[in-house]
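1. give me a model of this one.
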Amino acid sequence: MAIFQITSENKVKKAKIKKFRNEKELQKLFERNLEEIFGIRFLASEFVTTHGGRIDTLGLDEDGSPVIIEYKEGEKDNVINQGLFYLDWLVDHKGDFELLVQKKLGPNVKVNWDSPRLILVAQSYNEYDIYAVNRISENIELKKYILYDNNVLFVENVVLPGKKSGTKKSRKTTIVYKEYTVEDHLSNKSEKIKDIFRELQERILKLDEKINEKALKHYIAYELDRNFCEIVIQANALKIYLDISKNDLVDPKNIAEDCTEVGHWATGDCVFKVTSLEEIDYAMSLIKQSYEGKL
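-> Model (predicted):
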């Protein structure tokens, strides 16, 4: 992707691509900015496994899922298989990971083992990398970066062919994941609540084709690289959590409440309820603010 710098004469100048000196420089930059780039809390670098391997980066995402990050600055052809090996190891050694979380983040932080993630970070991927990841596992993500002059870093998701949000593929790893669907959350709910949810779901997904819908155990999340909205489907209402500060939210009707000091499963900082189709327009005006904050 071409990036252009606007000069003082209102001209544009194409930014030149440059490279990191080595893979370690790439890794250190991402680790120091892990939460800003991916919404992942940093736990450890070069984590030594019981079989003598070294996991590049370990983290915990905003949904409480364990995350392994492996970097590929040059041609490291075994990074996918190596990452899968570490992912299997991690699930077999949950106690080691949970002790690390308690040490780094505190004893009250919960780990969600339903869907551990493997993120691969590289400047480019060949067709064999993309084919392999598309076939092997839903829980592997490819991230592409480009470093430009003036220290501009561009990071994007690599869209895998045939992969759709919310669908699961057969896997060749030994890990068994707990799967949840939107229909699980709608089960036994009234037709009124289902209609409200479907309308809101459609409106959210229309904001951007890159939005991913994730059905988790306690809520349904909507994300770009990071969550911007979570929905808890209750018997008589939709509870909407937004990943934006109450102080930054323009809310003329003042329906959103700060929930940072209140225990809740979702990742958002403020919450409000939707109880009718007539409330969706206003709800979307709040949701869009959280979405735009993640662009």
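
2. going forward, measure contacts between C-alpha atoms and count neighbours the same way
-> Will do.

3. please enumerate the strands of the stretch 101-250 of the chain.
-> Counting by DSSP state E, counting those that start in this stretch, the stretch 101-250 of the chain has strands at residues 117-122, 140-148, 152-157, 212-215, 220-223, 227-233, 238-242.

4. quick one, which of those strands is nearest to residue 69?
-> Taking Cα to Cα as the criterion, strand 117-122 is the member of the strands of the stretch 101-250 of the chain that comes nearest to residue 69, at 4.7 Å.

5. for that closest one, packing partners?
-> If you count contacts as 3 or more Cα pairs under 8 Å, 6 or more residues apart in numbering; DSSP states H and E, strand 117-122 packs onto strand 66-72, helix 79-92, strand 140-148.

6. quick one: it to strand 140-148, angle?
-> 30 degrees (axes from the mean of the first three to the mean of the last three Cα atoms, to 10 degrees).

7. any idea of the angle strand 117-122 forms with strand 152-157?
-> Using the same axes, to 10 degrees, the interaxial angle of strand 117-122 with respect to strand 152-157 works out to 130 degrees.

8. what lies in contact with strand 117-122?
-> For strand 117-122, the external contacting residues (Cα atoms under 8 Å, 6 or more residues apart in numbering) are 65-74, 79-80, 83-84, 87, 139-145.

9. kindly recompute the last result at 7 Å.
-> Contacts with strand 117-122, where a contact means Cα atoms under 7 Å, 6 or more residues apart in numbering, come from 66-73, 83, 87, 139-145.

10. I'd like the distance from that strand to the chain centre, please.
-> Taking Cα atoms, centre = their mean, to the nearest Å, one finds the center of strand 117-122 at 12 Å from the center of the full chain.

11. and if you look at stretch 116-124?
-> 12 Å.

12. so residue 177 sits right up against residue 112, yeah?
-> No - with contacts counted by Cα atoms under 7 Å, residue 177 stays clear of residue 112, the gap being 10.9 Å.

13. so the two - more neighbours on which side?
-> Taking neighbours as other Cα atoms under 10 Å, residue 177 and residue 112 compare with residue 112 leading, 15 against 12.

14. alongside the first, I'd like the structure of this one:
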Amino acid sequence: MSNLKVFKVRGRDVTEVPGEAVSVEAELQHLIEANMERMLGIRFLATEYRTGRHGGRIDSLGLDENGTPVIVEYKRAKNEAVIVQALSYLCWLQDHHHEFENLVRDKLGEEVAGDVDWSAPRIVCVAGAFTYHETVAVETIPHRIDLVVYRVFGDAVALQLVSATGGTRTSARGKISSSARTGAAAPKSVQQYLDASPRELRELYADLDELLLSHRDVQREPQLHYFSYRRIKNVATVRIQPRNKVLVVNLRLDPDAVDLCDGFTRDLRGLGSLGLQGDVVEVRIASREDLDRAAGLIQRSVETG
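-> Take a look at the predicted model:
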């Protein structure tokens, strides 16, 4: 994060605030664990979790906004093999679905535990810095790995996503669904809905996708029911409604700070939103004019992520 400069302003004078690493790794871990959902978009489950015969302790375990298991590891010095260590814990996680789901059940309830997405568990490594070779190496690893750099500026903490790999998804999504048990057809995926959409709606989604991905370090990740777009946290989710010829976009915005318009924007607080928690605004986009109208809201949501 050497390119990030922070200045304290007094009138017309500025003084640079030097960025620092924390003196003890545990300080960083405790800070993030206490604020994990706000800082990383991950619901905290456990700290220093013992992996039994596998050996070692996972720094933090969590569940992200898409229902995906997450291993979070921290390091302060450049010479710590934090990525290798996290990958070894991922091997344990993939062999202990039931144990992880019991942890989710105890912390977040039966419904959340029954919908854990095992198709692509994530690793998040948080450090004061990563070497060039580490950022290149993760590109060759077929797992979802985020490298997040932090700096402390006085009483403020800055986080920056320096690398995010999509990995390879499997078809696993938690428990066997009721449709699979009864022989009913499996639910259609968001990609299938998109493929079956009229050409005009596919083109409109392509324009929306281009707008979202034009922002630096935004990643697109297909989920079962929606496309998620994230930086460190999800900044937007997109569902396809071919029958209504509309894109339903959920944004991380305070509804009280948005001039809501019936039929175009809606306050989702208390109604639930796939992939986003807390303050969420729904935007319905049915035309290029709607997309142009929503561009400012999309920009604001990306900036919050």
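
15. just give the TM-score of the two.
-> Remark: TM-score between the superposed chains equals 0.84 [TM-score structural alignment, normalised by the length of the first structure]; 281 aligned residues with a Cα RMSD of 2.6 Å.

16. thinking again about what came up before, what would the strands of the stretch 101-250 of the first structure look like in JSON lines with distance to residue 50 of the first structure?
-> Formatted as JSON lines, these follow (distance: least, Cα to Cα, whole Å):
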{"stretch": "strand 117-122", "distance to residue 50 of the first structure": "19"}
{"stretch": "strand 140-148", "distance to residue 50 of the first structure": "23"}
{"stretch": "strand 152-157", "distance to residue 50 of the first structure": "31"}
{"stretch": "strand 212-215", "distance to residue 50 of the first structure": "32"}
{"stretch": "strand 220-223", "distance to residue 50 of the first structure": "34"}
{"stretch": "strand 227-233", "distance to residue 50 of the first structure": "33"}
{"stretch": "strand 238-242", "distance to residue 50 of the first structure": "40"}
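
17. can I get the ones you listed in a markdown table with mean neighbour count?
-> What follows is those, written out as a markdown table (neighbours: other Cα atoms under 10 Å):
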| stretch | mean neighbour count |
| --- | --- |
| strand 117-122 | 21 |
| strand 140-148 | 18 |
| strand 152-157 | 13 |
| strand 212-215 | 20 |
| strand 220-223 | 21 |
| strand 227-233 | 25 |
| strand 238-242 | 24 |
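
18. closest one to residue 184 of the first structure among those strands?
-> The closest approach between residue 184 of the first structure and any of the strands of the stretch 101-250 of the first structure, judged by Cα to Cα, belongs to strand 212-215 at 8.6 Å.

19. would you mind giving the residues in the second structure matched to that closest one?
-> Counterpart in the second structure of strand 212-215 of the first structure, with TM-score structural alignment as the criterion, is residues 219-222.

20. what are the contacting residues of the matching stretch?
-> Identification of contacts with stretch 219-222 of the second structure by Cα under 7 Å, 6+ apart yields 213, 227, 228, 229, 230, 231.

21. that stretch: average distance to aligned residues in the first structure?
-> Between stretch 219-222 of the second structure and its aligned partner residues in the first structure, the average distance after superposition works out to 1.5 Å, using mean Cα distance after the TM-score superposition for the first structure.

22. now do that stretch: distance to the chain's middle.
-> Relative to where its chain is centred, stretch 219-222 of the second structure has its mean C-alpha point 9 Å off (Cα atoms, centre = their mean).

23. stretch 196-205 of the first structure too?
-> 20 Å.

24. OK, contacts around residue 270 of the first structure?
-> When the contact criterion is Cα under 7 Å, 6+ apart, the partners of residue 270 of the first structure are 241, 242, 244, 245, 246, 256, 257, 258, 259.

25. and it, what's its match in the second structure?
-> For residue 270 of the first structure, the aligned position in the second structure is residue 281, judged by TM-score structural alignment.

26. cool, residue 120 of the first structure as well?
-> Taking TM-score structural alignment as the criterion, the aligned counterpart of residue 120 of the first structure in the second structure is residue 125.

27. how close does its match get to residue 166 of the second structure?
-> 15 Å (Cα to Cα, to the nearest Å).

28. what's the distance between residue 21 of the second structure and residue 159 of the second structure?
-> With distances taken as Cα to Cα, residue 21 of the second structure is found 12 Å from residue 159 of the second structure.

29. same question but for residue 112 of the second structure, I mixed them up
-> As for residue 112 of the second structure, its distance to residue 159 of the second structure is 28 Å (criterion: Cα to Cα).

30. could you do residue 7 of the second structure as well?
-> From residue 7 of the second structure over to residue 159 of the second structure (counting by Cα to Cα), the distance is 17 Å.

31. repeat for residue 99 of the second structure
-> Between residue 99 of the second structure and residue 159 of the second structure the distance, using Cα to Cα, works out to 31 Å.

32. what's the answer for residue 108 of the second structure, then?
-> Between residue 108 of the second structure and residue 159 of the second structure the computed distance is 26 Å (Cα to Cα).

33. center of the second structure - which residue?
-> Note on the second structure: the residue nearest the mean C-alpha position is residue 233, at 3.9 Å, using Cα atoms, centre = their mean.

34. tell me the counterpart of that one in the first structure.
-> Aligned counterpart of residue 233 of the second structure in the first structure: residue 226 (TM-score structural alignment).

35. over to residue 28 of the second structure?
-> In the first structure, the residue paired with residue 28 of the second structure according to TM-score structural alignment is residue 26.

36. that match against residue 32, yeah?
-> No - using Cα under 7 Å, residue 26 of the first structure is not in contact with residue 32; the gap is 10.3 Å.

37. who has more neighbours, the two?
-> Between residue 26 of the first structure and residue 32, residue 26 has the larger neighbour count (other Cα under 10 Å), namely 19 against 11.

38. so that one, which state does it fall into?
-> Three-state assignment for residue 26 of the first structure (DSSP: H, G, I helix; E, B strand; the rest coil): helix.

39. identify the residue nearest it in space, chain neighbours excluded?
-> Spatial nearest neighbour of residue 26 of the first structure, chain neighbours left out: residue 20 (6.1 Å); criterion: Cα to Cα, 6 or more residues apart in numbering.

40. next one: residue 60 of the first structure
-> If you skip the residues right next to it in sequence, residue 60 of the first structure has residue 66 as its closest partner in space, 4.8 Å away by Cα to Cα, 6+ apart.

41. got it, and residue 46 of the first structure?
-> Excluding the flanking residues, the one nearest residue 46 of the first structure by Cα to Cα, 6+ apart is residue 56, at 4.7 Å.

42. which ones are touching that neighbour?
-> Under the criterion of Cα under 7 Å, 6+ apart, the neighbours of residue 56 of the first structure are 45, 46, 47, 69, 70.
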